[in-house]
Structure formats: structure tokens, C-alpha cells
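# next input, structure requested:
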Amino acid sequence: MSTRTTAEAEPGAGDDGDGSGAADGGKAAAAARRREQHGWYFYDFACSVYSTSVLTVFLGPYLTAVAKAAADAHGYVHPLGIPVRAGSFFAYAVSASVIVAVLIMPLAGAVADRGGRKKPLLAAAAYTGAAATTGMFFLGGDRYLLGGVLLIVANASLAVSMVLYNAYLPQIAGPDERDTVSSRGWAFGYTSGAFVLVLNLVLFQGHDSFGLSEGAAVRICLASAGLWWGAFTIVPLRRLRDRKVVREEGPAVSGWKQLIATLKDMRRYPLTLSFLLAYLIYNDGVQTVISQASIYGSEELELEQSTLIVAVLLVQVLAVAGALGMGRLARVYGAKRTILGSLAAWGLTLAAGYFLPARTPVWFFALASMIGLVLGGSQALSRSLFSHLVPAGKEAEYFSAYEMSDRGLSWVGPLVFGLTYQVTGSYRDAIISLVVFFALGFVLLARVPVRRAVEAAGNPVPERI
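The predicted model follows:
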């Protein structure tokens, strides 16, 4: 079954014969599109605080400490009777959250495209994740299982919401402006992440003056991310609009049948699948670095929590400049070449990270600077490049596959990281194991003829891609 969305405004609608109606209609459509774009930016502004404050900074070290408090004499916890080294529990929980997301995301995308109602599903996913994150206030003692469950719910909800959020990009931005719009969305997200992290740093560093224990300060920081996520989600829900879906053929089918049809349909676009495979691999490395960097800093490099917060804050600030700067580079050299350059930088950064000396914050800050400069741009340009490879009318379904590559199938990296530590007991070995994701992703992306891929999807080819 195929679907299409109705246009923003029919050509010539309201024209009174002298062209003024069409001109006025064009201005109104442009203003409406800008309004939607501004609203779209704010979902990054809302949810990026979770990725920054919760997943990257606080939850990993805190949940690891909670798991260690519940561990037996040999340093193991036993979720569902399975012996797990306490230091690996967080990485395994991240992997589990991704597996749950994989089961839900394709169905959400298929249902959204079939019904043309992305916004209610976006609201449901966003507020489920925000509620789970707010519930992290109640972590403490030896409640590592509660922390694992809340992490799984929040992470899976974020992944589902991003399927629906990303699927708006082809509808609110033309082919030649998507790199810019996507990069601005990431910049909004990193701006909010940096702002809230400054507030977190003030609270964490001054917890004694606020009459709080260190653990209580961390739990407030975790919960505040959930409140922020929920509060600012109101903006995109007010400004984004659903498009009416016109069914061209075939009867209505269930979400799972539509999903199966979508997976079969994707085989018609092998070049789009080739890009997804490359993205799946290199972004698995990106997501693992994001989620495990604080563990590496605290456990292997023996850095204080305040040092980690400052380092991640540095990443947020530089990621704004990186996202916007790489967006400009893409306009000159094309998105593909710019992404390839960022992957080479990622590999070199991890190799340098392996040799960082312990208890030396200045070198960790240098590493954070390198990550910040390539992080936002590589993610933003990958999203905008994929938007050119999506057949019209199938945005949410195809972006569900993209999100499976973004967060959905990014369980292999955390699993490799956790298993490497479980076997070797070294986080240095765990971090260097991630280089292979960037090297292999580079090779696979370099082989994708993106212009032919855009043409094969039936989309206009931008001047630079």
C-alpha cells in the first residue's frame, strides 16, 4: 500500500487572476514553514538534556555506584539470576533499552505514516520518557534494578520519539535547506544541554551549602532533566502539524502488516540501505562513546564528578559551533565528504583517549574538545543526508529504520564495551575496541554513491551533497 501527504498549499490556490493571491499564499506558506521549523528545533532543546545530563554525565557513574553497593563479595550483581559484574551493569542496561526500542520503533513509524498522525505518538513517547527520567529521583541505596528499568523505559521512549521527530524534517524543509535546518536543531539541543549542565554543576558543587548530600544532588539533577524534557515538549506539540494522508490504493492494514510491507519496500532502494548500514556501524560507536565516556573518566581515569561535568559542558559548547561549522562545510564540500572527515577525527580521538594518563583533567578536557567539534556535525549531517534518500510519503517508516541505526541498533557498541570490560577488567581496552566501528563505517560510507541514491529515491538532487 502506498501513501502520500497533501501539499502545504496547492499551487495557485487563492489566486485572483493577477498573481497577487499566489504571492500572498507563497508568503503565508513560507511563514508557516518557518514557524514549524522553529517549533521543531525545540524538541531537540527539550530532550537533549536527557542525553547530556542523564545518559552522558550522571546516570552511568551513579547507577554503577548503586550496583556496586548491591554487589556480592566478588563484585557481581544478579539481575534475573544472571551474574553481572557491577561495573558492566550500566552498559548492559543501555543495550537492553535499545533492544526494547527496536521492537517498538518500526511499528510506531508505520502507524504514524499510515494514519498521518505523528504528533499524538510523539507526545506519548516524549512524556513516557520524561516521566521515567523524573522517577530517577527515587534511586538510591541498592536499587540498581529500579535504575535499570527506568533507564530502559526512558531510553526506549527517547528513541521512539526521535523516529517521529526526524520524520518531520523532509516535510518542513526543502532539499537545499535540510543540512542547515538539521544542524540548527542539533545546535538548539546542545545549547539547552550546556545551560542545564551549568545549573547541575552549581547544584552538585554546592550541595553542602544547599543542605544536600552528594547523592541527593545527583538525583535532583536526574529528575530535573525529566521535568525539562516534559516542559519544553509543549512547544513542538503546539507548532508542528500533522499532514493528511491520502490513500492511493489497497485496504487499511494493521501496523505490523504495514511494517512488513515497509521492510519489503526498502529492498527497492539498495543504495538507501547501503547508507543505513554504514550509519548503523559508525553511529553505534558515536552512541557508545556518549553513554560510556563518563564511566571511562570516573572509573579508569579516576576523575572527580565535577571534572566530568565540566568536560561534558565543554563538549556541549563546542558541539554547537561544530554542528553549525560542519553545516557550512557541507555547503562547500558536500555532506558525505564532511561526514567522512568527522569519522576520521572520531577514530583519532578514541586512539588518543586510550593513552590518557589518569588523574589529569587537562588531557581529558582536550579529548572532550575534540569530541565536541565533531559530535554535533556528524549527527546533524547524517540526518539531513538520509532525508534525501527517503521516498516521499514514507518519512516516518524510513526514519524508524534510521532511528534503529541511530539509537535502535546501537546496542552492539555498549555490549562490546561491557563484554570487553567484563573479560579484561580494563576500561582502556573497552574504549579502544570502539575504533573499529568508525573505521568500518568510514569504508562503507565512502562506497555509497549518494547522488545516485537520491535519484533512486525519486528526490531532487541538491547542488552539494
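
# C-alpha from now on. contacts and neighbour counts both.
Will do.

# buried residues, the helix or strand containing residue 378. List them.
Assigned by DSSP states H and E, residue 378 belongs to helix 361-387. The neighbour-count check on helix 361-387 (16 or more other C-alpha atoms under 10 Å) flags 361, 363-387 as buried.

# helices and strands around that helix, which ones?
Packing contacts for helix 361-387, counted by 3 or more C-alpha pairs under 8 Å, 6 or more residues apart in numbering; DSSP states H and E, involve helix 169-172, helix 178-205, helix 270-295, helix 305-333, helix 335-354.

# if we go to 7 Å?
The contact analysis (3 or more C-alpha pairs under 7 Å, 6 or more residues apart in numbering; DSSP states H and E) places helix 361-387 against helix 178-205, helix 305-333, helix 335-354.

# those into a markdown table, with extra columns for mean neighbour count?
Formatted as a markdown table, the helices and strands packed on helix 361-387 follow (neighbours: other C-alpha atoms under 10 Å):
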| stretch | mean neighbour count |
| --- | --- |
| helix 178-205 | 22 |
| helix 305-333 | 22 |
| helix 335-354 | 20 |
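
# quick one more, to check against the first:
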Amino acid sequence: MGVSPGGSVPPSPEENGEAAQRRREQHGWYFYDWACSVYSTSVLTVFLGPYLTAVAKAAADADGYVHPLGVPVRAGSFFAYAVSASVVVAILVMPLAGAAADRSGRKKPLLALCAYLGAAATAGLFFLDGHRYLLGGLLLIIANASMAVSMVVYNSYLPQIAPPEERDAVSSRGWAFGYAAGSLVLIANLVLFTAHDSFGLSESMAVRVCLASAGLWWGAFTLVPLRRLRDRRREPSASSAPAVNGWRQLAATVRDMRGKPLTLAFLLAYLIYNDGIQTVISQASVYGSQELGLSQSTLITAVLLVQVLAVGGALGMGRLARTHGAKRTILGSLVAWTLTLGAGYFLPAGAPVGFFLLAGCIGLVLGGSQALSRSLFSHLVPPGKEAEYFSAYELSDRGMSWLGPLLFGLTYQVTGSYRDAIISLVIFFALGFVLLARVPVRQAVRDAGNPVPERI
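Modelled structure (predicted):
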């Protein structure tokens, strides 16, 4: 074997082949963010909240209440409660997915099942019209729960396709791909919605087309990761039924985490502050339309601004993490989140410029805070337990993100003010900051049995 002039040994053909295969998988992995992020952007963040709220209000009684399953619910709270219900469903399913992925190593069939179930439910939102708020709530629950479960499998690939020194960059690129896709589709949505008359569509039909197209996009581009990612197969366990194994595995994971209290401490902090992030994402358009009186076109433009800036924000915060460490960068983003929500509380109604400024602030920190949290957690996962630990992570990411929407909905139900509802979310960012600041992440990485990066 030859030696380069600098004295280093050049990589062998086998090492070159492994590096090429790793890059191929990484590129395929990015494309699941490209596929599914359109659901988060166009459906959950922009169109479904205001549209489902309008459908619920059309079906409401004289006092402004709908009665799903006989329970009186203020129509303006129905969307937030449906989001919370979807997360409860995800909580029940995610441990099963994590256990099945770890025991068999066959992650791609699980990813395909969840992705296409969610994509089909999203496409089914085309039929949401009239007084069919219950149909909209049901399809939202299926799509949102499927999205959450698919992310358990998707995130568990990260430690397998990227060595420790690459994970911040790979995770950030994945988020950047997602925000780039969201931007592209939102531009098409904006054209269709604002010029719906030119296309011979009513405003309601234009919204329904935008909702359904997100499901078609999700399904079509999921084919890329399904072709490029590899299964690392293991001998399946025959000890008990998969459902029993799933819950036993979750219990075993929790017991295992008790032996790694610093990993558990990070998850607790992440649970708190990410709950705030997820709630802002899902409820911002409701706040803008119902409290500030902004038009749907203004909301689409604002979210498009978030998407465009989030691409640069995710990559920029990834670079900051290389010099300042992921933990410090995340803490800085939580300060920015708190200040942004405080400013949002005082926004006057009918002020699109102020709303655009807040959207820009959110875009700069949104992708980076999520991407760096994912990559930081990947260092805290014991080798060989990626899917089960990421199942617990996803419970914190999406599975426990019912508290924020529930608080948002309850605050509005009690006060009738979306301003009070939005400012109530500050507690999640403030408490998350305090809890994360107390976690010694370098020691947490060592305790998990992983090499400690130079900057973390």
C-alpha cells in the first residue's frame, strides 16, 4: 500500500466503497425530509388549522360549540384538540415501531407503511368540506400519528449512516432539504390560492387541492429513501407477540435510561422546549387568521418566508455548532424563541409587516434548533439501541407534544383570547432552557459509551 507525500495512508478501495455507500444512503435519507416536510408545512402549519376551524365553526351551534362524541367543544379549539389526540395515538404506536425496527433490523417496510398511510390520509383531506369537521379531525389524527411514527424509523438511521463527526452536518442538511421542499411547494400553493379564479376554482376547492397535493408529494418522494437506504437485518425474536415486545421494549428502554440519567435529563429538557416549538408550528396560522385577522395569502407568504430562512438557518446553526457546540447554540435559539413569542403577543391586528418580521425570526432558529437537538441526542444513544432510543426521542419530539396544543386550546376555551393562548407557550421555552443548561453533555456522551466530539 502506498503512502501519500504527507505521510498519511490513502484509503483502501474497500474504505472508498464504504464511503460512497454511506454518501448514497445519506442522500436518500435527506429525501424523506424532502418528502414529508411538505405535510408539516402546507397542511399542519398553513392550511388545515384555519380551514378545519372554519369548517368546525360552520357546523357549530348558536353558542359556537361543536359536539364530537357528545362533548361540547368551542369550535375555535377543535383543531388544537385534534392535534393533541393525534399525538396520544402516536404514543401508543411508536414503542411498537421502535421495538420492531431494532429486533428485526427491517426498517424500510415500517417506514413505507407509516409514510403511505399518512400520505393517503393527507390526500383524503380533499374531501373535507361543508360541515365535515369530524372527517377532518379523523384524517388529521391518522396523518399526524403516521408522520410521528415514521420519524421514529427515519431518525434511527442517523447513527448508522453518519459517523459522530458528521452528524451535526448530516442532520442539518436533512432539515434544510425539508425546508427547501416546503418552500417550493408553498410557492405553488401561493400561486394556486391567490389565482384560484383564473384556474376556475373556488377558494375552498383551492385549499383542498393544496391539502391533497401534499399527500401526493409525500408518497411520491418517499420512493427515493426506500430505494437508497439499507436494512441491517437481525434475527427476529420469537419470544412473544410484536405488541407485547413493543411495550416490554419501551419499559426496558426506560429502565436502561435510568442507568443513563444524563440522557434522560436531556430528553426531559427536549420534551419541554420542543413541545413549545411544535405548538407554535401548528397554531401560528390559527393565531394569525383568527386573532390578527390576516388573510390566507398573507399567512402563506409568512410561512414561505419561514421556510426560505429556515434552510439558511439550519445550515448556519450547524456551522455555529462546529465552533460553539450544539448545546450552546440550542440554548441561544431558545432565548430567541422566547423573545419572539413575547413580541407576537403585542402585535396589533391587521399588521402583516410585524407578522413577517416574527416569521423571519422563527425561520432563522426553527430548523437549527430541531436539527441540532436530533444530532446531539444521537451522541447520547448507546450503540445498537438506535431505534428504541429514538422511539423514546420521538415520544419527546412528537409523542409528548400534546401538552402545548392542549394548553393552547384550553387557554382559548377559558379566555376566548388567542393572545393569552400564544403567550402561555413561553413557559415551555423558559423551562426547557433551564433544564438543558443543567445537562453536562460531554459526560452524557461518555456515559452512553460513545466517543466525545471535539465540540459538542
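
# post the TM-score for the overlay when you can.
The TM-score (TM-score structural alignment, normalised by the length of structure 2) is 0.96; 446 aligned residues with a C-alpha RMSD of 1.5 Å.

# returning to what we had before: what's the matching range in structure 2 for the helix holding residue 378 of structure 1?
With TM-score structural alignment applied, helix 361-387 of structure 1 matches the range 352-378 in structure 2.

# after superposition, how close is that stretch to structure 1?
Superposed on structure 1, stretch 352-378 of structure 2 shows a mean distance of 0.3 Å to its aligned residues (mean C-alpha distance after the TM-score superposition for structure 1).

# which residues in the stretch 51-200 of structure 1 form strands?
76-77, 84-85 (DSSP state E, counting those that start in this stretch).

# can you name the residues that contact the residue nearest to residue 302 of structure 1 when sequence neighbours are not counted?
Nearest non-adjacent residue to residue 302 of structure 1, counting by C-alpha to C-alpha, 6 or more residues apart in numbering: residue 359, 5.5 Å away. Shown in contact with residue 359 of structure 1 (C-alpha atoms under 7 Å, 6 or more residues apart in numbering): 301, 302, 303.

# mind redoing it with 10 Å?
297, 298, 300, 301, 302, 303, 304 (C-alpha atoms under 10 Å, 6 or more residues apart in numbering).

# out of the residues you listed, what pair is the most spread apart?
Greatest spatial distance among those (C-alpha to C-alpha): 300 and 304, at 11.4 Å.

# quick one: which of those two has more around it?
The neighbour count for residue 300 of structure 1 versus residue 304, taken as other C-alpha atoms under 10 Å, is higher for residue 300 (16 against 13).

# hmm, residue 355 and that one touching each other?
No. Taking contacts as C-alpha atoms under 10 Å, residue 300 of structure 1 lies outside contact range of residue 355: 11.3 Å.

# export the strands of the stretch 51-200 of structure 1 to JSON lines and append columns for mean neighbour count.
Output for these, formatted as JSON lines (neighbours: other C-alpha under 10 Å):
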{"stretch": "strand 76-77", "mean neighbour count": "22"}
{"stretch": "strand 84-85", "mean neighbour count": "21"}
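
# residue 31 of structure 2 maps to what in structure 1?
For residue 31 of structure 2, the residue aligned by TM-score structural alignment is residue 42.

# and the gap between that match and residue 144 of structure 1?
32 Å (C-alpha to C-alpha, to the nearest Å).

# between the two, who's got more neighbours?
A direct count of neighbours by other C-alpha under 10 Å for residue 42 of structure 1 and residue 144 places residue 144 higher, at 26 against 23.

# just the buried members of the contacts of residue 359 of structure 1?
Looks like those have 297, 298, 300, 301, 303 buried, using 16+ other C-alpha under 10 Å.

# now render those residues as a markdown table, adding distance to residue 242 of structure 1 and secondary structure.
Formatted as a markdown table, these follow (distance: C-alpha to C-alpha, whole Å; DSSP: H, G, I helix; E, B strand; the rest coil):
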| residue | distance to residue 242 of structure 1 | secondary structure |
| --- | --- | --- |
| 297 | 43 | helix |
| 298 | 44 | helix |
| 300 | 48 | helix |
| 301 | 48 | coil |
| 303 | 47 | coil |
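
# let me know the closest of these to residue 400 of structure 1.
residue 297 (32.5 Å).

# what does that closest one align to in structure 2?
Match for residue 297 of structure 1 (TM-score structural alignment): residue 288.

# ok, the contacts of residue 359 of structure 1 vs residue 445 of structure 1, which is closest?
Out of the contacts of residue 359 of structure 1, the member with the shortest distance to residue 445 of structure 1 (by C-alpha to C-alpha) is residue 297, at 30.4 Å.

# that closest one against residue 304, yeah?
Yes. Assessed by C-alpha under 10 Å, residue 297 of structure 1 is found in contact with residue 304 at 8.3 Å.

# tell me, what's touching those two both at once?
The contact lists of residue 297 of structure 1 and residue 304 share 359, 361, where a contact means C-alpha under 10 Å, 6+ apart.

# if we can go back for a sec, what would the strands of the stretch 51-200 of structure 1 look like in CSV with distance to residue 188 of structure 1?
Below are the strands of the stretch 51-200 of structure 1 laid out as CSV (distance: least, C-alpha to C-alpha, whole Å):
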stretch, distance to residue 188 of structure 1
strand 76-77, 39
strand 84-85, 37
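
# quick revisit: now for residue 300 and residue 355 of structure 1: what residues contact both?
residue 428.

# still on that earlier bit, are we agreed that the match of residue 31 of structure 2 is in a helix?
Yes. Counting by DSSP: H, G, I helix; E, B strand; the rest coil, residue 42 of structure 1 is found in a helix.
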